[in-house]
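> with the input below, show me the fold.
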Amino acid sequence: MIDNDLLEDYLHFLKIERGLSINTIKSYRQDLKHFISYLNINSVNNFELLDEDTILNYMKHMNENNLSRNSIIRSVSTLRKFSKYLVQFKYIDDDFMSKVDTPKRAQHLPAVLTTEEVDKLLAVPDTSNKYGIRDRAIFEVMYATGLRVSELVHLKLEDLHLNVGLIQTLGKGNKERIIPIGDVASKWINIYLNHSRSILLKNRRSPFLFLNAHGSGLSRQSIWQKIKKYVSLAGIKKNVTPHTLRHSFATHILENGADLRIVQDLLGHSDISTTQIYTHISNHRLSEVYDKYHPEI
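The predicted structure follows:
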């Protein structure tokens, strides 16, 4: 069996030489004790016998025992430091972690609104006044096109081609793209142009489509504040930002059968791997619906 004395020597080294906190050392101890227990169960009784395959099998063991991705990453990091210590003080000749890659952290799926939540949000602005009409038009455009908030605030009158159902925008890297815009969003843009924009403009001139109370273009921060305000009024509990409408747009059109390459073009992604996150979201949402409504057998 593996001798625990070496483990205690290492933890003492971390405390005295490295000055690590009690909690950090406690975490190291826990990770290494689990590892040593695994080695003992599998009749590995000497650190000199460790190699890449042993570590990969241990990582598989942790995964099969439902350890979280972050716990596995932490454990691999602990083993990497421990292996370097063993080499440094001549307990072993070869670093058994040298060929082992650290697992990537789990990718956090961005928040997405359901279609019902989108409807709630769109219905909140009071469209009996100029600001409510403007805000409704903003949200309709964001959800209908997936524009980034930076693209939205720089949208100009000359970028509108509503007669053919298109708008154009200048995205990241100054890449221009043409985006279809649906009838509903087009309708609200026209209502805004006919009933709000000229009032907000106050006999001034501005190339920008969406204006603030002073007749100037809106800022990204102002869009963020409006989203937070209306999300609260809609009673939506999710953490919603302007980018959430972009995520929701992409997810919903994928769920309705759009090709991934088309979504990539609509969003202005240079790399399709960036767009693929939305397939994960769709699958995740599908699993949630299945778990909620499928009867247990």
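
> when you work out contacts or count neighbours from here on, use the C-alpha atoms and nothing else.
Fine.

> so which residue is dead centre in the protein?
P110 (3.8 Å; C-alpha atoms, centre = their mean).

> mind listing what that one touches?
244, 247, 281 (C-alpha atoms under 8 Å, 6 or more residues apart in numbering).

> what comes up buried for stretch 137-148?
Neighbour counts over stretch 137-148 (16 or more other C-alpha atoms under 10 Å) mark 137-148 as buried.

> go on, stretch 198-217?
The neighbour-count check on stretch 198-217 (16+ other C-alpha under 10 Å) flags 198, 200-201, 208-211, 215-217 as buried.

> strands of the stretch 1-150 of the chain, residue ranges please.
For the stretch 1-150 of the chain, strands defined by DSSP state E, counting those that start in this stretch do not occur.

> and the helices in it?
4-16, 22-41, 52-64, 69-88, 115-123, 130-145, 149-153 (DSSP state H, counting those that start in this stretch).

> the third one packs against which elements?
Same thing as helix 52-64. Helices and strands touching helix 52-64, by 3 or more C-alpha pairs under 8 Å, 6 or more residues apart in numbering; DSSP states H and E, are helix 69-88.

> here is the second sequence; please produce its structure so I can put it next to the first one:
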Amino acid sequence: MNLFLQLFVEYLQIEKNYSKYTIEYYQDDIQEFYLFLTQQSINKLDDVEYLDARLFLTSLHERNLSRATIARKISSLRSFYRFLNRDRKTSENPFALVSQPKSEKRLPKFFYEEELESLLNVCEGDEPLQVRNRAIFELLYATGIRVSECERLTLTDIDFSLSTILVKGKGNKERYVPFGGYAHDALELYIKQSRNILLKDQEHSTVFVNFRGAPITSRGIRHILTELINKASLNGKIHPHMLRHTFATHLLNNGADLRTVQELLGHSNLSSTQVYTHVTKEHLRKTYLNHHPRA
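Next up is the predicted model:
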């Protein structure tokens, strides 16, 4: 079974060109299913039947996992078996008829302008790490790039003359994204003043580095943003991805068209971007109710 998983991972890497993060999710989901099979004394993937798949789905619900997580796991296993069927490693796909839970329609959360000001205020400081943190924050808000895309950014990806960055997104798709004056100044200050101090004796082209001088990881960037959010004492459940949501919401609120926002975010489908129109409509509705005398 481990050999089949390895072949599937190679298929995702070479044929599907999936990112390492997506592949890690697939691996985790399949290995979790392997553990379930061991508990059920099932030794071969071809021995798994529809009822076994249903039982696995029930076990996921009993753990009170979110609908999105359960849907992802079922989708991972359906794709895994589809691959095995294609290569004649198994004869049936027990997950083909397993229904996925409908995803929860939750609007993406974003920062209001006063909340952004609070976050920017706690970014102040002249220490190398403070200058770096400011640059990360300004760039994420200015471009809407994912944390994983920020992690992969190299010095040659930045064009200061045009104020654009070359972003390597999901599936290694590339796109150019502009950034404004605040991000330009913060990024330039970091690269010229703080990056060399943080690098110490190391040499590499990754833009953002940790306190040891090594390329920063996505987990490191999330930790920095979480610390800034905590320091700003903002209320509610907040996560770093909200900067991306904020970028899109503020653009649409200020008149940007949906296709442009789609391209800037790197969404393959317009439907992924359309969720932000619901956010802006809700914002308009609340503004209307709060300010119109006859609302």
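
> from the helices of the stretch 1-150 of the first structure, which stretch is densest packed?
helix 130-145 (a mean of 22; mean count of other C-alpha atoms under 10 Å).

> chain center to that helix, what's the gap?
24 Å (C-alpha atoms, centre = their mean, to the nearest Å).

> with the second structure superposed, average distance for it?
Compared with the second structure after fitting, helix 130-145 of the first structure deviates on average by 0.3 Å (mean C-alpha distance after the TM-score superposition for the first structure).

> the helices of the stretch 1-150 of the first structure: which one's closest to I167 of the first structure?
helix 130-145 (8.8 Å; C-alpha to C-alpha).

> out of the buried residues of stretch 198-217 of the first structure, which are inside helices?
198, 200-201 (DSSP state H).

> buried set for the longest helix along the second structure?
The residue-count maximum for a helix in the second structure (DSSP H) belongs to helix 270-291. For helix 270-291 of the second structure, a neighbour-count test (16+ other C-alpha under 10 Å) marks 273, 276-277, 279-280 as buried.

> strands of the second structure, residue ranges please.
158-159, 164-168, 174-178 (DSSP state E).

> buried deepest among those, which one?
Highest mean neighbour count among the strands of the second structure (mean count of other C-alpha under 10 Å): strand 164-168, a mean of 20.

> what is that one packed up against?
strand 158-159, strand 174-178.

> again, 6 Å this time
strand 174-178 (3 or more C-alpha pairs under 6 Å, 6 or more residues apart in numbering; DSSP states H and E).

> which residues in the first structure does the strand it packs on match up with?
Using TM-score structural alignment, strand 174-178 of the second structure corresponds to residues 176-180 of the first structure.

> do the same with stretch 67-82 of the second structure
Stretch 67-82 of the second structure corresponds to no residue of the first structure when matched by TM-score structural alignment.

> go on, stretch 274-287 of the second structure?
Taking TM-score structural alignment, stretch 274-287 of the second structure hits residues 276-289 over in the first structure.

> to what extent is I224 of the second structure buried, counted in neighbours?
Neighbourhood size, I224 of the second structure [other C-alpha atoms under 10 Å]: 19.

> picking that back up, could the buried residues of stretch 137-148 of the first structure go into TSV alongside distance to L11 of the first structure?
Listed next are these as TSV, based on distance: C-alpha to C-alpha, whole Å:
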residue	distance to L11 of the first structure
A137	61
I138	58
F139	56
E140	58
V141	58
M142	54
Y143	54
A144	57
T145	56
G146	52
L147	52
R148	49
